[in-house]
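K.L.:
Here you go, sequence then predicted model.
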Amino acid sequence: MKKNEWLITKTNEYIQSRLFLKYKFNHAFYTRLNKSSKPNKLIKKISNCCSIHQLNQVHSKKVIKTTELNEFNLTQADGIISSNIKDQSLWIYTADCIPILIADTKTGDVAASHAGWKGVCNKIIKQTIEELELSGSERKNLIVALGPSISLSKYTVKDDVLHLLLRSINEKNINLSIKSDLFKLKEGDILVDLKKFAYKQLIKEGITGENITVSNYCTFLDEELFYSWRRDKMKLFQWSCIISGNLNK
C-alpha cells in the first residue's frame, strides 16, 4: 500500500499501477483534470486501437461479459470482463467508491468492477473472480489493483453498514471496542477503510498479497486530483479503464 507502487503522469491526468505495467497491461485511473472527458476521448491518452465497453452502474453485484452488452453500452451491472479478445477497453466510473481492475497474466483477459459499500457487502469481488474462472482464468494467475477511493479518515457509515461489511469477511462477532485496521470509532462516528475490506475479501478468495496493489490516494483528501461525492455533494466522477491482451497466443 505504498505510493511508489503507483505512477502518476507529469500532467497528473492519470495514475497507473507498476504491477500491471510489469505484466504489460495498459490501463489508467483518470483524475479530475480530465474534466468532462468521456471514454472515447480518454482512450486516446493510452491507446489508438481499442473497442470501448462500459456499463450503467447501479451498485449491484452483477458482472457481465462484453458480449452481453447492448449496442448502446447501457446494460445495468457493476462489473465487466473481456471476452478472450485483444484490445477491448473496459470502463468504470467512481467518485469515492473503489475502482477495481483485474488481469489474468496468462490469458490476457481483464475485468473492471465498481465497488462501494453495497458492492463490497454483496461480494462483487467474488462474483468477478468467479466469472473470470468461467472464462478460463485460474486464480493463481490473477493480479488486482484497487484504485483511488475514499479513505478511513473521511468515510463514515451507520452501525448496520459496518456489521454488513464485517459479515462480508466472516467477522460476525467482532468486538467494536477493540483496535482494528478495518474501522475506527471517533466522537460517535464509525469510520471504515473500504479498501481494506476489499483487500481481505481478495485474500479470502485465494489471491496472494503479492498479486494485489492498493492505491493510497484518497478521493476526499486529494482534492486537486479527484472528485468526491462525500466532499462535493455533486455527481461528478473519474473514469478507470483496462485493456485486454492476448498473452496466450
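P.N.:
Nice, thanks for sending it over.

K.L.:
When you work out contacts or count neighbours from here on, use the C-alpha atoms and nothing else.
P.N.:
Fine.

K.L.:
So for residue 172, what's the nearest residue that isn't a sequence neighbour?
P.N.:
Counting by C-alpha to C-alpha, 6 or more residues apart in numbering, residue 172 lies nearest to residue 166, which is 6.0 Å off, once chain neighbours are set aside.

K.L.:
what about the one you found, which SS state?
P.N.:
Classification of residue 166 by DSSP: H, G, I helix; E, B strand; the rest coil places it in helix.

K.L.:
Residue 142 versus that one, what's the distance?
P.N.:
Counting by C-alpha to C-alpha, to the nearest Å, the gap from residue 166 to residue 142 is 25 Å.

K.L.:
Got another one to weigh against that:
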Amino acid sequence: MHTWRWHNWEGLPYLSCNILELWPHAFFTQQFWPRPPQELVNVLQPDASVYRLQQVHGNTVLTPQEVDYHLSTSEAELALADGLISEQPLQAVWVASADCTPVLIGDVQTGQVAALHAGWRGTAAKIVPQAIARMQSQGSKLENLRIAMGPAISGEVYQVSVDVAVEIGSTIVPDDHPEKMIAGLHNLPNSPLFADPQPDKVRLDVRRVNALQLDSLGISPEQIAIAPYCTFQHSEHFFSYRREKQKKVQWSGIVSV
C-alpha cells in the first residue's frame, strides 16, 4: 500500500505520497487559498520555473515550450489546456481542482513529470492516457511511471446522470447499447458505479475510471496511488464545488528532476 503523509508549511497542511518521493510535489489544501503556484512553488523547490493553465475540462496536454509559445503569440494570460508535461529538470507543473481529480505523474528513469486535471469530461476524453502517450513520445516507458491521484469527490457521493456515466464508461466498457454498458460497469470487480435512489441517476467514482483506463494500458496497480480523501466529505481540508458552489480551488504541483 502507498502511504499518504500530511506535512505542515507555516502551519498550513498539505499532502504528499510516497509513490512520488523522488520529486518535490504536493496536493495542497484549501488553507493555502488564494495563494498562486508562483508562491506555492517555494514549498517544493524555489528555483523551479512555474507552469499553469486555464483549465477547460478537455484533454489537451501541453509542454512548457508550447505554453511559452502560446503566451508569446497570444493576448491571453494563460494557455487553454488541462495537462502539462515537463521537458527539462526544474519545471514545476500545476493543476487546480475543487472536486475533479488532480493527477501527478513521475517517470523514475527520465525524471520527467506531468500534472493533469481530470474531471468527468476530461476522463471521458481520456486525458490521462493522452498524457501518457505524450510522455512515451518523450522517451517514457510505461513500467517507469508512478501515478498519484489526489483528493477528489468520491464515488459514494458523486451523483451524475446515467448519460454522463455512459459517456465516461465507454472508455472502459465499449458497448453501443447504454443499458448493457451500465450493466457491464456495475459488474466490474471494484466497479466505479454505485446505485442512486433516483431512477435516471447513478453515483460515479471518477478516480476509479482513471485507474481502469490505466489498467487497460498495461499499467500495474502497484504504480498507482489514490488519495483516501474526498473533497466533498472532508470539508475541514478541501473545497468542494458541489458542496459550496464557490469558485475556489486547491492546487497540486510536481517538479521535474
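P.N.:
Alright, I've got the coordinates. Values in this document were obtained by computation on a predicted structure and should not be read as measured data.

K.L.:
sorry, back to before: please tell me how far the counterpart of the residue nearest to residue 172 of structure 1 in structure 2 sits from residue 213 of structure 2.
P.N.:
With TM-score structural alignment defining the correspondence, residue 166 of structure 1 maps onto residue 169 in structure 2. Per C-alpha to C-alpha, residue 169 of structure 2 is found 10 Å from residue 213 of structure 2.

K.L.:
With neighbour numbers in mind, choose between those two.
P.N.:
residue 169 (25 against 18; other C-alpha atoms under 10 Å).

K.L.:
my guess is residue 55 of structure 2 meets residue 78, correct?
P.N.:
No. Contact criterion C-alpha atoms under 8 Å: residue 55 of structure 2 and residue 78 do not qualify, at 9.1 Å.

K.L.:
Comparing those two, which shows the higher neighbour count?
P.N.:
Legend: neighbour count by other C-alpha under 10 Å for residue 55 of structure 2 and residue 78, higher for residue 55 (19 against 16).

K.L.:
Give the aligned equivalent of that one in structure 1.
P.N.:
Residue 55 of structure 2 maps onto residue 57 in structure 1, by TM-score structural alignment.

K.L.:
Tell me the spacing between that match and residue 198 of structure 1.
P.N.:
18 Å.

K.L.:
what does residue 80 of structure 1 give?
P.N.:
17 Å.

K.L.:
From residue 90 of structure 2, how far off is the match of residue 166 of structure 1?
P.N.:
Residue 169 of structure 2 is 37 Å from residue 90 of structure 2, by C-alpha to C-alpha.

K.L.:
Likewise for residue 135 of structure 2?
P.N.:
Applying C-alpha to C-alpha to residue 135 of structure 2 and residue 90 of structure 2 gives a distance of 17 Å.

K.L.:
swap in residue 37 of structure 2?
P.N.:
14 Å.

K.L.:
again, but for residue 43 of structure 2
P.N.:
For residue 43 of structure 2 relative to residue 90 of structure 2 (C-alpha to C-alpha), the value is 14 Å.

K.L.:
More neighbours: the two, which one.
P.N.:
residue 90 (20 against 15).

K.L.:
which position in structure 1 aligns with the more buried one?
P.N.:
By TM-score structural alignment, residue 90 of structure 2 lines up with residue 87 in structure 1.

K.L.:
so who does the nearest residue to residue 50 of structure 1 once chain neighbours are set aside touch?
P.N.:
Nearest non-adjacent residue to residue 50 of structure 1, counting by C-alpha to C-alpha, 6+ apart: residue 87, 4.9 Å away. Going by C-alpha atoms under 8 Å, 6 or more residues apart in numbering, residue 87 of structure 1 touches 49, 50, 51, 243, 244, 245.

K.L.:
can you pick the most crowded of the residues you listed?
P.N.:
Within those, most neighbours by other C-alpha under 10 Å means residue 243, with 29 neighbours.

K.L.:
So it sits against residue 24, correct?
P.N.:
No. Residue 243 of structure 1 lies out of contact with residue 24 (C-alpha under 8 Å); the separation is 10.0 Å.

K.L.:
What is the burial count for the aligned partner of residue 135 of structure 2 in structure 1?
P.N.:
When structure 1 is aligned by TM-score structural alignment, the residue opposite residue 135 of structure 2 is residue 132. Using other C-alpha under 10 Å, residue 132 of structure 1 has 27 other residues around it.

K.L.:
Can you list the buried residues in stretch 68-82 of structure 2?
P.N.:
70, 78, 79, 80, 81, 82 (16 or more other C-alpha atoms under 10 Å).

K.L.:
Name the nearest residue to the aligned residue in structure 2 for residue 183 of structure 1, ignoring sequence neighbours.
P.N.:
Under the alignment defined by TM-score structural alignment, residue 183 of structure 1 is paired with residue 193 of structure 2. For residue 193 of structure 2, ignoring the flanking residues on the chain, the nearest one in space by C-alpha to C-alpha, 6+ apart is residue 204 at 4.9 Å.

K.L.:
so what corresponds to the one you found in structure 1?
P.N.:
The alignment partner of residue 204 of structure 2 in structure 1, by TM-score structural alignment, is residue 192.

K.L.:
Contacts only, for its match.
P.N.:
Taking C-alpha under 8 Å, 6+ apart as the test, what residue 192 of structure 1 contacts is 151, 152, 153, 155, 156, 157, 162, 182, 183, 184.

K.L.:
Could you give the residue range in structure 2 aligned to stretch 101-110 of structure 1?
P.N.:
Under TM-score structural alignment, the match for stretch 101-110 of structure 1 is residues 104-113.

K.L.:
what's next to that stretch, contact-wise?
P.N.:
Stretch 104-113 of structure 2 is contacted from outside by 20, 22-23, 85-89, 93, 114-116, 139-140, 144-150, 252-257, using C-alpha under 8 Å, 6+ apart.

K.L.:
Buried among those? Need that as a selection in ChimeraX.
P.N.:
Paste this into ChimeraX to select the buried members of these, with burial taken from 16+ other C-alpha under 10 Å:
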select :20,23,85,86,87,88,93,114,115,116,140,145,146,147,148,149,150,252,253,254,255,256,257
